[in-house]
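In: structural data only, the sequence is not supplied:
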């Protein structure tokens, strides 16, 4: 049995579908009892509180940990590990973010803007130290969230553009395919990053969306202070040479055509 946490989310649904197509028995941890697909076993549990997680992991050999949010991913990992260790889980596949181990998140503005990376790194360390054999895959930012950001910014009369920030967005479908592959292999520890095929400045990323949507907006360059922002400008969130999947342009055009 393979458990997918976050199995009803953007990435998790794709992982669940891929595992089902591979003929695997799949269970989903969810805060509701609604299954993302037929043939999936759903067990209600909450990683934020730890409630019901012991029942969710019972009888599970492999976990694909896709449950994530803007904050608190380290606490979710604690809840999962607390239940997975006594349950005898044999392999935990974790999805993290490129930059989790390199972005220097400290306090103040840095923590407010980049605390997500610190939480992801915290989750990685909790899993690594758990005693459960593990595989960790770091991905760059998903097209889906990048699209949401661009869509919201396009509603503004003037779009703020952090100077020097670059992104290498990746299709969640490509990430899901890799996770499905890793879940069916022996634990591998830290594996190569996965990233999109092209790198864009923040300004270029938004302009791709604006052109496809037929909109025009003024862009306002802005400098973001702090050590983490400096590391971001230096490319700590990028993974050159690891590109795969659809380009940002192709994803935007396909999304707007729906």
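Out: It's in. Quick caveat: nothing in here was measured; it's all calculated off a predicted structure.
In: please count neighbours and contacts with C-alpha atoms only from this point.
Out: Noted.
In: please enumerate the strands of the stretch 101-250 of the chain.
Out: With DSSP state E, counting those that start in this stretch as the criterion, the stretch 101-250 of the chain has strands at 134-139, 158-162, 166-167, 189-190, 200-201, 218-222.
In: out of the ones you listed, the one nearest residue 92 is which?
Out: Residue 92 lies closest to strand 134-139 among those, at 4.7 Å (Cα to Cα).
In: related to what we said a few turns ago, possible to save the strands of the stretch 101-250 of the chain as CSV with distance to residue 66 and mean neighbour count?
Out: Converted to CSV, those look like this (distance: least, Cα to Cα, whole Å; neighbours: other Cα atoms under 10 Å):
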stretch, distance to residue 66, mean neighbour count
strand 134-139, 11, 24
strand 158-162, 29, 17
strand 166-167, 21, 22
strand 189-190, 16, 15
strand 200-201, 26, 16
strand 218-222, 33, 13
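In: which one of these lies closest to residue 147?
Out: Per Cα to Cα, nearest to residue 147 of the strands of the stretch 101-250 of the chain: strand 166-167, 12.3 Å.
In: spell out the secondary structure type for the nearest residue to residue 183 once chain neighbours are set aside.
Out: Using Cα to Cα, 6 or more residues apart in numbering and skipping the chain neighbours, the partner closest in space to residue 183 is residue 93 (6.3 Å). Following DSSP: H, G, I helix; E, B strand; the rest coil, the label given to residue 93 is strand.
In: would you say residue 42 is within a strand?
Out: Yes - looking at residue 42 with three-state DSSP, it is inside a strand.
In: got another, please set it beside the one above:
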């Protein structure tokens, strides 16, 4: 079995990837800013060489909305080259080349760094996780009226399914751009909001709102969706039910 380093290994996705790889018999190193023995801030790179040395594969799940992902990727790639890592696996997002969102532009730049790194690489793009949609709904439901982007749909996917696919890719040879993964259903935001309201028992009016700008137009056009790759199984309702059941235990 391989020695696999998972960056962001304590996060929503990274934790599940780590669990899956260990269950499959791999030796897994968890890298995060506060988890020893591999407590590393990728943006600074201090201690990164020690974490990477001896690793066969890196699964790069670490990311932040606060900036610095490109710098972190450059540091990780340099350390991987130095250590002779055979395979770098990166989790990305469907539509980063079609929706001009700042964070998406950063993810696309990281993809290009990895593709040009000289390392064996695999990039997996997926649609948004269920928990992100839930956070949007919870934030919107703080008001008496849920204001949601009109004409925009989403295709949420179960994070555990993505973790399983990443673990599978990490155990195999470099695949380049892997086939995208989308959730099982393309749903409008009002439809997802009604599912959230039913599950939470809340009463809110749902109001679609038309927005302006290139990002909104790209989202309305479905640039972040992949209906032809609706390979996910778990629905948003099933996610909400499982979350509610877990909270009651």
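Out: It's in. Values in this document were obtained by computation on a predicted structure and should not be read as measured data.
In: in CSV: the strands of the stretch 101-250 of the first structure, plus distance to residue 25 of the first structure.
Out: Below are the strands of the stretch 101-250 of the first structure laid out as CSV (distance: least, Cα to Cα, whole Å):
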stretch, distance to residue 25 of the first structure
strand 134-139, 20
strand 158-162, 45
strand 166-167, 36
strand 189-190, 24
strand 200-201, 39
strand 218-222, 49
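In: is it true that residue 95 of the first structure touches residue 140?
Out: No - here residue 95 of the first structure lies out of contact with residue 140, judged by Cα atoms under 8 Å, at a distance of 10.5 Å.
In: what does residue 147 of the first structure align to in the second structure?
Out: Counting by TM-score structural alignment, residue 147 of the first structure lines up with residue 134 in the second structure.
In: check contacts around its match.
Out: By Cα atoms under 8 Å, 6 or more residues apart in numbering, the residues touching residue 134 of the second structure are residue 196.
In: ok, residue 22 of the first structure - how many residues close by?
Out: Each residue near residue 22 of the first structure was counted by other Cα atoms under 10 Å, and the total is 12.
In: aligned to it, what sits in the second structure?
Out: Using TM-score structural alignment, residue 22 of the first structure lines up with residue 24 in the second structure.
In: what distance do you get for the residue nearest to residue 183 of the first structure to residue 233 of the first structure?
Out: Distance from residue 93 of the first structure to residue 233 of the first structure, counting by Cα to Cα, to the nearest Å: 29 Å.
In: please identify which of those two sits among more neighbours.
Out: When neighbours are counted by other Cα under 10 Å, residue 93 of the first structure and residue 233 differ, and residue 93 comes out ahead with 26 against 19.
In: quick one: map the more buried one onto the second structure.
Out: Alignment note (TM-score structural alignment): residue 93 of the first structure maps to residue 89 of the second structure.
In: wait, its match sits on residue 73?
Out: No - using Cα under 8 Å, residue 89 of the second structure is not in contact with residue 73; the gap is 11.7 Å.
In: could you look up the SS state of the equivalent of residue 72 of the second structure over in the first structure?
Out: Matched to the first structure by TM-score structural alignment, residue 72 of the second structure sits across from residue 76. Here residue 76 of the first structure is recorded as helix under three-state DSSP.
In: now do the contacts for residue 76 of the first structure.
Out: Residue 76 of the first structure makes contact with 47-48, 50, 123 under the criterion Cα under 8 Å, 6+ apart.
In: go through the strands of the stretch 101-250 of the first structure and name the closest to residue 244 of the first structure.
Out: In terms of Cα to Cα, the element of those nearest to residue 244 of the first structure is strand 134-139, at 10.9 Å.
In: so what secondary structure elements neighbour the closest one?
Out: Judged by 3 or more Cα pairs under 8 Å, 6 or more residues apart in numbering; DSSP states H and E, strand 134-139 of the first structure is in contact with strand 91-97, helix 109-128, helix 172-183, strand 189-190.
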